[in-house]
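Asks: The following comprises the amino acid sequence and a computationally predicted model.
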Amino acid sequence: MNVQTKFSEAASSLLSSASSLFIDNDFRAPKTGEGNPIKVENPATLEALLTLAPLTTADVDDAVAAARNAFDNGPWPGLPATERARLMFKLADLMERDAALLAELETLDNGMPTVLSNHMALPLSIEIMRYYAGWPTKLDGRTIPATPGAANGAPTLTYTRREAVGVVAAITPWNFPLGMAILKLGPALAAGCTVVFKPSELTPLTAMHLARLIAEAGFPEGVVNVVIGEGSIVGAHLANHPHVDKISFTGSTEVGKSILGAARGNLKRVSLELGGKSPVVVFADADLEQAIPGAAMATFLLQGQNCMAGTRLFIEKPIYETMMAGIEQVAKGLKLGDPFAMDTMVGPLISKAQQDRVASYVVSGVEQGAELVTGGNRQGPGHFFEPTLFSNTSADMRIVQEEIFGPVISAQVFDDASDLKALARRVNDTQYGLSGSVWTKDLSKAHGMAHLIRSGQVAINCHGAVDINVPFGGMKQSGWGREYGEAALDGYLETKAITAVF
């Protein structure tokens, strides 16, 4: 496989001057440098991109102290809403100015195909920041016609205020680095919070340039601080930190549970967007010209490293063979390779560990009796893995129950489309509840099935219908709280009631 390494002059400059610590609008060296260096590689070529000095808990303490000071003593929480909005709009403008560089960095350390980084990741990230930049002036309270007993019948005025939670620790994964960062920063900044942002140590490049843009935009010192380090050290210390008021985390369900345990020390507010094993339900009357590529890309997009990936495919029996043949054809037709090539649709997985994980699930599927229709193989020299389709799977198989986070679809057949409740019991037989989709021309069946699926988001005749105005989040063990839209702001605000007696 021929994979080219491409560096612009701007990207080379960032790589040569990188640091793992950004505090008070300035990159600085860690205090001790003890521990394992953070090695960032290009997952398409295995080339080393840079090595960062490791952080210690003392470095994290400095970042939290800066955010705490900016919130308690700095201008940020009391800044006029119009000024907060102006700075956020300025940041969005700078992101748009540097969109080509940010897209390049996203592809370099994540392996995201450039067609997606340029035409999906960057426009969406800029749109999210601009959306939340419009909110600071709209976070108003209410007046309430209350007569509290303490007033003893005297005239009163009762009203509510929406106030910032405080210092937020934002912890994001490696699968969609820039977009995940903006999904945390946007509502946190709009609410008036200060932030300690920890991106994945596997994909820190866009976070480092974003830090530069935050300083250039003119945000006050300490409002946004960036710490790049191992989750077991940096992330764990943030989750336990007594001066952090809220954790906003996107990642695995296992880590989410550990964050909940750590947060109880000072009863931090917690929002969690966790794992998924999303169903795709295709009825016999579906438009197969839409359903076949839709079901395929519901999993294969971003190499399956996508929390809402539709990895459990349920197909009504009359169209099962046609649907499977169509998805097999799509899988074989997707170009796997150089993420900087404009016709590449499937890039590398993030790491050797992730490649090994996906390969082990393929072995497990075969051992448990599933039929491997296509794919299932590694490709090199990077961490590539072929789009993979299994047939004849069942609910007791690991490939059906566990989140693989790779390009693997597990298909099952169903016979009776008239008993939606029975079908829903099969569809809901999972610990997760993040996303899902239903494909049919029958509106009654479509909405009936969508209502029965236990997921925070369900789409009809499409999959992963994400829009900045639409709340997104999970049920069951897929998380707490919502991102996107107005609903995301609730996690960063407290409601205070005030009563005055005249």
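Replies: Looks like it came in fine. Residues are numbered from 1 along each chain as shown.
Asks: From now on I want contacts and neighbour counts done on CA atoms only, so please keep to that.
Replies: OK.
Asks: Now do the same contact list for the nearest residue to residue 350 once chain neighbours are set aside.
Replies: Nearest residue to residue 350, sequence neighbours excluded (C-alpha to C-alpha, 6 or more residues apart in numbering): residue 43, at 5.7 Å. By C-alpha atoms under 8 Å, 6 or more residues apart in numbering, residue 43 lies in contact with 108-111, 348-351, 382-383.
Asks: do residue 55 as well
Replies: Residue 55 neighbours (C-alpha under 8 Å, 6+ apart): 20-21, 30-35, 227-229, 234.
Asks: quick one: residue 243 from residue 355, how far?
Replies: When distance is defined by C-alpha to C-alpha, to the nearest Å, residue 243 is 38 Å away from residue 355.
Asks: Also residue 497?
Replies: 52 Å.
Asks: ok, these two, which is more surrounded?
Replies: Under the criterion of other C-alpha atoms under 10 Å, the comparison of residue 497 against residue 355 puts residue 355 first, with 21 against 14.
Asks: tell me the contacts of residue 105?
Replies: 11, 205-206.
Asks: what number of residues lie near the nearest residue to residue 191 once chain neighbours are set aside?
Replies: Closest residue to residue 191 apart from its sequence neighbours, by C-alpha to C-alpha, 6+ apart: residue 164 at 5.4 Å. By the criterion of other C-alpha under 10 Å, residue 164 has 23 neighbours.
Asks: For residue 164, give me its contacts.
Replies: By C-alpha under 8 Å, 6+ apart, the contact list for residue 164 reads 77, 191-193, 492-494.
Asks: okay, pairing it with this:
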Amino acid sequence: MPAHAPPEIKYTKLFIDNEWVDAESGKTFETVSPIDGKVITRVAEGDKADIEKAVAAARRAFHRKSEWRQLTASARGRLLHRFADLIERDREYLSTLETIDNGIVYAMSRFMIERVTSTVRFAAGLADKVHGDTIPSDFEGFTYTLRQPVGVCGLILPWNAPMSMFVSKVATALAAGCTMVVKPAEQTPLTALALAALLAEAGVPRGVVNVVNGYGSTAGAALTHHPHVAKVSFTGSLEVGKIIQQAAGASNLKRVTLELGGKSPLVICDDADLNFAVPYAAEGVFSLQGQVCVAASRLFVQSKIYDEFVKRAVEYAKKRKVGNPFSEGIQNGPQVDEEMMNKVLGYIEKGKAEGAKLLTGGQRIGTTGYYLEPAVFADVTDDMTIAKEEIFGPVQSIMKFETLDEVIDRANDTNYGLAAGIFTTNVQTALQFSNLVEAGTVWVNNYFTMEPRIPFGGFKDSGLGREHGLEGILQYLEIKTVNIALPKLT
């Protein structure tokens, strides 16, 4: 374990109806630190019985006469601001806990606290700005609309950014006035439990937020099939997203928001400044160990600058420091667990076997923890596995292109459509690419710019709906139309 003092593990049970309880079965499971492969602690393992209790608590909290439903929108906003204050107070504890459980570089974890608090405060500001419209009508009277919370929500979190994802989903649902059951990823449950404790301290009423640790096949399945859950929000793999979409229509017609990853293209045109493009392209696929849904994992470089770009990309990757995420100057920590490490290594072997040139990296570092050297492949073609499938690791695949028209078609030749990027000094090129590429987010001369006020989501198999921004809160609201008849004045 790192020299940095390990945090006290305060919360390991389920959080249901504002109480810390054991799983009905009494079962627990291990959460392991990817830093050294050692068990951090054991947490309660919830399943269908615990989901039943949590949904019942959330349903009671959503009753029209409940304390939660009687709160004004402004009061919900003040509660969220208190939550943000508590996150800032406990930033050291939360960022340390996130790094130990997830492997994220500690400096990045501390930076993420700023994004987390800004997300909560943005949601707090939205709480009292949900409004309807008055609509001109041809009948005698008038019509208006109301936006009202959808009800009990099932929020299923990924392991790659557990703290950010908890806050993004929970704060938005709270601003809308919903109640919820949160199912953290089994690999990384600890910050979700710590944040639930802060919500209770901030004054969230009983049953509004419930957290049930467990596995997708048990707790997750029970949540998505539950007839009293009105909406599911899931971030994770395409395969699981399809299962959730099917489950959402099995018992009732749930609203669904899905963010399901990507195979994002980043295009480097021959007029790009390589002093900026090379580092951005590397950070776009190496940051957070490559465990990012919007990773720039398909890198298209125009032929005139291809050789020079590849040379610089290799030099940049070789200088990247991988190691203990608490150590000074480290840029990459470990992959989240042994399974993911081996999955990435498997893709690297496929890349070599299919003819791509591995120019640097691609090896495991040491035998303790799950560390990988950042890999750079050149001469990658569109039909190779590493160019088609989401790797979710620090693997840069560089491909050559000739014309803008060609690269737009190649960029769009995927079932994913989450993000895309382009580096060029030509405004017309940038606008044409941005208009024609099939992606929910397009970055021009930058990559990874994300803020709580900017809507985020994908095209095609990258998902349904949007998170963040004004569009995000609309996913948790129903529109009700009210027609009022008035007699004619005589």
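Replies: Ah, there it is. What you see is a predicted model, and the numbers here were worked out from it, not measured in a lab.
Asks: Would you give the TM-score for this superposition?
Replies: For this chain pair, the superposition-based TM-score is 0.97 by TM-score structural alignment, normalised by the length of structure 2; 483 aligned residues with a C-alpha RMSD of 1.1 Å.
Asks: against structure 2, where does the helix or strand residue 249 of structure 1 falls within fall?
Replies: According to DSSP states H and E, residue 249 of structure 1 maps onto strand 246-250. Mapping strand 246-250 of structure 1 onto structure 2 (TM-score structural alignment) gives residues 231-235.
Asks: distance from that stretch to structure 1 after superposition?
Replies: Mean deviation of stretch 231-235 of structure 2 relative to structure 1 after superposition (mean C-alpha distance after the TM-score superposition for structure 1): 0.3 Å.
Asks: Pull the distance from that stretch to the chain's centre.
Replies: 11 Å (C-alpha atoms, centre = their mean, to the nearest Å).
Asks: same question, stretch 447-461 of structure 2
Replies: Worked out by C-alpha atoms, centre = their mean, stretch 447-461 of structure 2 lies 10 Å from the chain centre.
Asks: Spit out the contact partners of residue 368 of structure 1.
Replies: residue 397.
Asks: Show me what it aligns to in structure 2.
Replies: In structure 2, residue 368 of structure 1 lines up with residue 354, judged by TM-score structural alignment.
Asks: now structure 2: which of the contacts of residue 55 of structure 1 match?
Replies: With the contact criterion set to both residues aligned by TM-score structural alignment, their matches' C-alpha atoms under 8 Å, the contacts of residue 55 of structure 1 that also touch in structure 2 are 21, 30-32, 34, 227-229, 234.
Asks: For residue 348 of structure 2, see how far away the residue mapped onto the residue nearest to residue 350 of structure 1 from structure 2 is.
Replies: Aligned by TM-score structural alignment, residue 43 of structure 1 pairs with residue 34 of structure 2. Computed with C-alpha to C-alpha, the distance linking residue 34 of structure 2 and residue 348 of structure 2 is 20 Å.
Asks: just residue 165 of structure 2 next, same as before
Replies: With C-alpha to C-alpha as the criterion, residue 165 of structure 2 and residue 348 of structure 2 are 29 Å apart.
Asks: Of the two, which one has the most company?
Replies: residue 348 (25 against 21).
Asks: Which residue, neighbours along the chain excluded, lies closest to the more buried one?
Replies: Counting by C-alpha to C-alpha, 6+ apart, the residue nearest residue 348 of structure 2 is residue 362, at 6.5 Å.
Asks: follow-up on the earlier one: tell me the one of the contacts of residue 164 of structure 1 nearest residue 70 of structure 1?
Replies: residue 77 (8.3 Å; C-alpha to C-alpha).
Asks: hey, where'd the strands end up in the stretch 101-250 of structure 2?
Replies: Applying DSSP state E, counting those that start in this stretch to the stretch 101-250 of structure 2 gives strands spanning 134-135, 141-149, 152-156, 179-183, 209-211, 231-235.
Asks: Map residue 89 of structure 1 across to structure 2 for me.
Replies: By TM-score structural alignment, residue 89 of structure 1 lines up with residue 81.
Asks: helices or strands up against the helix or strand encompassing its match?
Replies: According to DSSP H and E, residue 81 of structure 2 maps onto helix 73-89. Contacts defined by 3 or more C-alpha pairs under 8 Å, 6 or more residues apart in numbering; DSSP states H and E place helix 73-89 of structure 2 against helix 106-126, helix 162-176, helix 190-202.
Asks: quick one: the strands in the stretch 301-450 of structure 2?
Replies: Going by DSSP E, counting those that start in this stretch, the stretch 301-450 of structure 2 shows strands at 357-360, 364-365, 371-372, 375-378, 395-401, 419-423, 441-444.
Asks: can I get those strands in CSV with mean neighbour count?
Replies: Output for these, formatted as CSV (neighbours: other C-alpha atoms under 10 Å):
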stretch, mean neighbour count
strand 357-360, 18
strand 364-365, 16
strand 371-372, 26
strand 375-378, 24
strand 395-401, 24
strand 419-423, 28
strand 441-444, 20
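Asks: Using TSV, please lay out those together with distance to residue 387 of structure 2.
Replies: What follows is these, written out as TSV (distance: least, C-alpha to C-alpha, whole Å):
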stretch	distance to residue 387 of structure 2
strand 357-360	13
strand 364-365	21
strand 371-372	19
strand 375-378	10
strand 395-401	7
strand 419-423	14
strand 441-444	19
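Asks: nearest to residue 38 of structure 2, of the ones you listed?
Replies: strand 371-372 (14.2 Å).
Asks: how far does that closest one sit from the chain's center?
Replies: The answer for strand 371-372 of structure 2 is 22 Å, by C-alpha atoms, centre = their mean.
Asks: average distance between it and structure 1?
Replies: Mean for strand 371-372 of structure 2 is 0.8 Å (mean C-alpha distance after the TM-score superposition for structure 1).
Asks: doesn't residue 122 make contact with the match of residue 89 of structure 1?
Replies: No - look at residue 81 of structure 2 against residue 122 with C-alpha atoms under 8 Å: they stay out of range, at 9.2 Å.
Asks: in the helix or strand containing residue 29 of structure 2, what's buried?
Replies: According to DSSP H and E, residue 29 of structure 2 maps onto strand 28-32. Buried residues in strand 28-32 of structure 2, counted by 16 or more other C-alpha atoms under 10 Å: 28-29, 31-32.
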